[in-house]
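A.B. asks: The following comprises the amino acid sequence and a computationally predicted model.
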Amino acid sequence: HERAVGASGAFAIHLRKLLGQDCPEHNVFCSPVSTSSALAMVLLGAKGSTVAQMVQALGLSSVEDPHGGFQSLLPQVHRPGAPYSLSIVYRLFSEESCEFLPSFQESCLLFYQAELEPLSFAKAPERSRNHINAWVSRKTEGKISELLAKNSTDEESRLVLINAVYFKGKGGKQVDKSCTRKMPFKVNQKEQRPVQMMFQEGKFPWAHVSEGQELTMLMLPDEGMDLSMVRQGSGHVWPCLGEQQVEKSLTSEKLQTWTSPEQMERTKVEVFLRRFKLQEEYDMGAVLQALRVVDAFHPGKADLSGTVVDSELCLSKFLHRSVVEVNVEGMEAAAARAVMVIPGCCLKSLPVFCADHPFLFFIRHNATHSLLFCGRFTSP
């Protein structure tokens, strides 16, 4: 699964930058592993230039077969008996008049444990929408209950790819609620908003890196996961360069190096981490077209002839939603290890790590080192 993880890491950084570049004041949150595996599932039935565009977007070479990698990776992420509950679900819903090829159905089950389902979009689009929403809600334990908005499907819908992610940790070291206090969150240099901040003091993996600016890494271990954070600047002072510069220069290789065990040393640290919850939904069709995956979404150009008998079929929609929540009861997310890139920390007699202004975060699965989630928290 190493190649799938590596490709997903590069895809994750690129995807997160795309989602956040047009509206730097907006929060961003997505699951690159689930998005890339869902796209790879469609790749099973794609041909011609449709394949070439998907392969390039995923960071793979034209001769690589990613399916064996995901076949190995996904069961490890969904490991029975794990100290967390994680659901990465995707399913292709097609118009019932379209007939899936048996070979495509078998491959989806073999490599991605994904089933395909025909629905009557042409005759009952609203009933089909409700059916999809009920399936997503059931698979995510009610965490994601209304993925498809009203009128988001119609009589012309033919192939809808749904991708939803939910995570709930079993909780590691609990934070005493008396250690939660109201503090200002600096949205920007002119605006502040009150938020609840959790305080912890203890020995945590900690490191500094100089990349033309000071970066500080902190890892908060939890049972079966690690919440790792990377921030830039000093103390409670707004950094001179800001998180946007960190975003632009960040790569998958840099993130992996900065948060490696060789880089970090256990140090006693005062940690202030605010409560936050993000639930974001994206039309991945529009995002992927920005990554030059164009043909798959256009009738007459898409070659999904290895998917269904009707060779004129194209993807009508590709929707993605994921959820993350951090509070005094432990981390709950649509994952298993988080890295936050935050502008602002100085070395005093006792270092202070205060997440009191916009930050980037990345949640990684420990055993496979795969980036399950990435995001940016900009505004409470």
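C.D. replies: That came in fine, so what should we check first? Residues are numbered from 1 along each chain as shown.
A.B. asks: only C-alpha atoms for contact and neighbour calcs from this point on.
C.D. replies: Fine.
A.B. asks: Show me what the longest strand seen in the chain is packed against.
C.D. replies: The strand that spans the most residues within the chain, counting by DSSP state E, is strand 192-210. Secondary-structure packing of strand 192-210 (3 or more C-alpha pairs under 8 Å, 6 or more residues apart in numbering; DSSP states H and E): strand 180-186, strand 214-222, strand 265-274.
A.B. asks: secondary structure class for Met229?
C.D. replies: Classification of Met229 by DSSP: H, G, I helix; E, B strand; the rest coil places it in strand.
A.B. asks: what's near enough to touch it?
C.D. replies: Met217, Leu218, Met219, Ala338, Val339, Met340, Val341, Ile342, Phe361, Phe362 (C-alpha atoms under 8 Å, 6 or more residues apart in numbering).
A.B. asks: Below is structure B, check it against A:
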Amino acid sequence: MYEDSNQILSLDNPRELVKPRIQVYSRTTCRREIKMRVRILPLSCLIFLATTVHAALPTCLTENDSAQFPSKTDHLNLYSSEQAFTVSLLDAINKATPSENIFFSPYSTFHALLLAYFGSSQETEASLKNALRINWAQNKMQVMHAYRHEKQLRARAAKNSSIEFNSADKIYVSKETELRDCMKNVFNEELETKDFLQAPEESRNDINKWVEGVTRGHIKDILVPGTITQLTKLVLANAAYFKGSWSNKFNPDNTRKDVFYSSPDKQTFVDMMYKKGTFNHGLNERLGAHVLELPYEGEDPRMSMIIFLPPFDVNGVENVLSKLTPESLEQALNEGMPREIEIKLPKFSFEKSVEFRPVLERIGVGNIFEPSANFSGFSEKQNLNLDDAIHKAKIEVDEEGSTAAAATVLFSFRSSRPLEPAQFFCDHPFLFLIYDVQSRAILFAGIYRGPEK
């Protein structure tokens, strides 16, 4: 089932402010652990740490919040923004960590930065608005309505879903930080005061325990000693957890040792899973890749693993990324047709940590990490800026759980379709998404380039 620790705005009262999601901001490290086994267990946490340099109001997010009414299409615009953000972030991470496996949660990263956006002003606000691809919005309140509507839809879906997705946010504020009263009300559930000045290590341990709880014990010690100091004033934290089983599981008896081609001159034996069945499959000539959808179990599957399989080439994945846009992604996700497919997927697990500050700066978040950052939306009496952001993720895949796929060497790119059954052999690097089909949200994304030592 889906769980969401945040309160949601009632559609019956569009003026009632509710609590959104957050991620940690300060000099903290951000770690995401994600586990996929018999069930896919993606876990994610993004933490930003900030230091200081120095009853809900109607003018909290805009000059007149009460005059802003939600639109029926705003949440769709938010989904489109998240897809565009995902494409940009995936490309930036790939350039920062070339030739490595990648796994991260664009969903939690996007929502964490949304929280920063709600508290930003002037140049900082403009940069975040561009980075988040939310220029369609006239003001923050319009984004807030869309954000809450998305959360409400997800909460409704949780009631009847066999898939578990839990995402939670926290705003940890030092006792000395004077927050605006309206922000205390808007984020009342997420806000928690910490004595960073007198008890930085105790505060760090408390945050780690919260993350560990949200991720069912899979992410531990997100913040290492020294990341929370007496100078810490604000921590925005988001943690996400996902667990799902394949609707059509792999038979362990069919798993065999097989070769995975990481590159033309590097091959490794892996445990390769095998199954044959009917799945949505498409050949996307625009991206130059075959696309396969593997749904998670449920009467009406809402979540799927989407695998992009380029031809075997030194730059196969990079070529796909260079052509990946929100439009080409949407086309690839929509054009699959049911057909009988023979599938080979490697069993794998890996853990990745990414220093997110340079990655986020690459996609244009502006001065959020500089002393010149303006987060006066949070506090008008103290100047807050973010210091760092580090992301950690872990994924495990086996016969019964969510799987990351690779591509086949034998694919040719022509419009005609091969004879049934088609072969989708993931024996070289591939790109994958964990995708919410109903909401069109990309929860997790990654690139698998082979087993790591």
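C.D. replies: That came in fine, so what should we check first? Just so it is clear, the model here is predicted, and its values are computed rather than measured.
A.B. asks: rewinding a little: among the contacts of Met229 of the first structure, pick out the one closest to Leu241 of the first structure, please.
C.D. replies: Leu241 of the first structure has its nearest neighbour among the contacts of Met229 of the first structure in Ile342, at 11.2 Å by C-alpha to C-alpha.
A.B. asks: helix/strand/coil for that closest one?
C.D. replies: strand.
A.B. asks: what's the neighbour count on Asn163 of the first structure?
C.D. replies: 24 (other C-alpha atoms under 10 Å).
A.B. asks: try the one 4 residues further on
C.D. replies: One way to gauge burial is a neighbour count; for Phe167 of the first structure, by other C-alpha under 10 Å, it gives 23.
A.B. asks: which residue packs closest to the alignment partner in the second structure of it, ignoring adjacent ones?
C.D. replies: Phe167 of the first structure maps onto Phe242 in the second structure, with residues paired by TM-score structural alignment. Sequence neighbours aside, Phe165 is the residue nearest to Phe242 of the second structure in space, at 4.5 Å (criterion: C-alpha to C-alpha, 6 or more residues apart in numbering).
A.B. asks: Just confirm the one you found contacts Leu43, I think it does.
C.D. replies: No. Shown here, Phe165 of the second structure and Leu43 do not form a contact pair, counting by C-alpha atoms under 8 Å, at 9.5 Å.
A.B. asks: Report the aligned residue range of the second structure for the helix ranked longest in the first structure.
C.D. replies: Scanning the first structure for the helix with the most residues, using DSSP state H, yields helix 2-21. Mapped onto the second structure using TM-score structural alignment, helix 2-21 of the first structure covers residues 76-95.
A.B. asks: Contacts made by the matching stretch with the rest, please.
C.D. replies: 102, 106-107, 110, 131-134, 136, 143, 146-147, 321, 324-326, 354, 359-360, 362-363, 439-442, 445-446.
A.B. asks: That stretch vs the first structure, average offset?
C.D. replies: With mean C-alpha distance after the TM-score superposition for the first structure, stretch 76-95 of the second structure departs from the first structure by a mean of 0.5 Å once superposed.
A.B. asks: gap between that stretch and the chain center?
C.D. replies: On the basis of C-alpha atoms, centre = their mean, to the nearest Å, stretch 76-95 of the second structure sits 9 Å off its chain's mean C-alpha point.
A.B. asks: returning to that earlier point: mean offset of the host helix or strand of the match of Phe167 of the first structure relative to the first structure (after superposition)
C.D. replies: When elements are assigned from DSSP states H and E, Phe242 of the second structure belongs to strand 232-243. In the superposition against the first structure, strand 232-243 of the second structure averages 1.7 Å from its aligned positions (mean C-alpha distance after the TM-score superposition for the first structure).
A.B. asks: Show me what that strand is packed against.
C.D. replies: Using 3+ C-alpha pairs under 8 Å, 6+ apart: strand 232-243 of the second structure touches strand 40-41, strand 43-52, helix 106-118, strand 164-174, helix 200-214.
A.B. asks: Contacts only, for the aligned partner of Ser262 of the second structure in the first structure.
C.D. replies: Residue correspondence to the first structure (TM-score structural alignment): Ser262 of the second structure is matched to Val187. If a contact means C-alpha under 8 Å, 6+ apart, then Val187 of the first structure has Arg193, His357, Pro358, Thr378, Ser379 as its contacts.
A.B. asks: Quick check: buried residues in the longest strand of the first structure?
C.D. replies: Within strand 192-210 of the first structure, the residues scored as buried using 16 or more other C-alpha atoms under 10 Å are Gln192, Val195, Gln196, Met197, Met198, Phe199, Gln200, Phe204, Pro205, Trp206, Ala207, His208.
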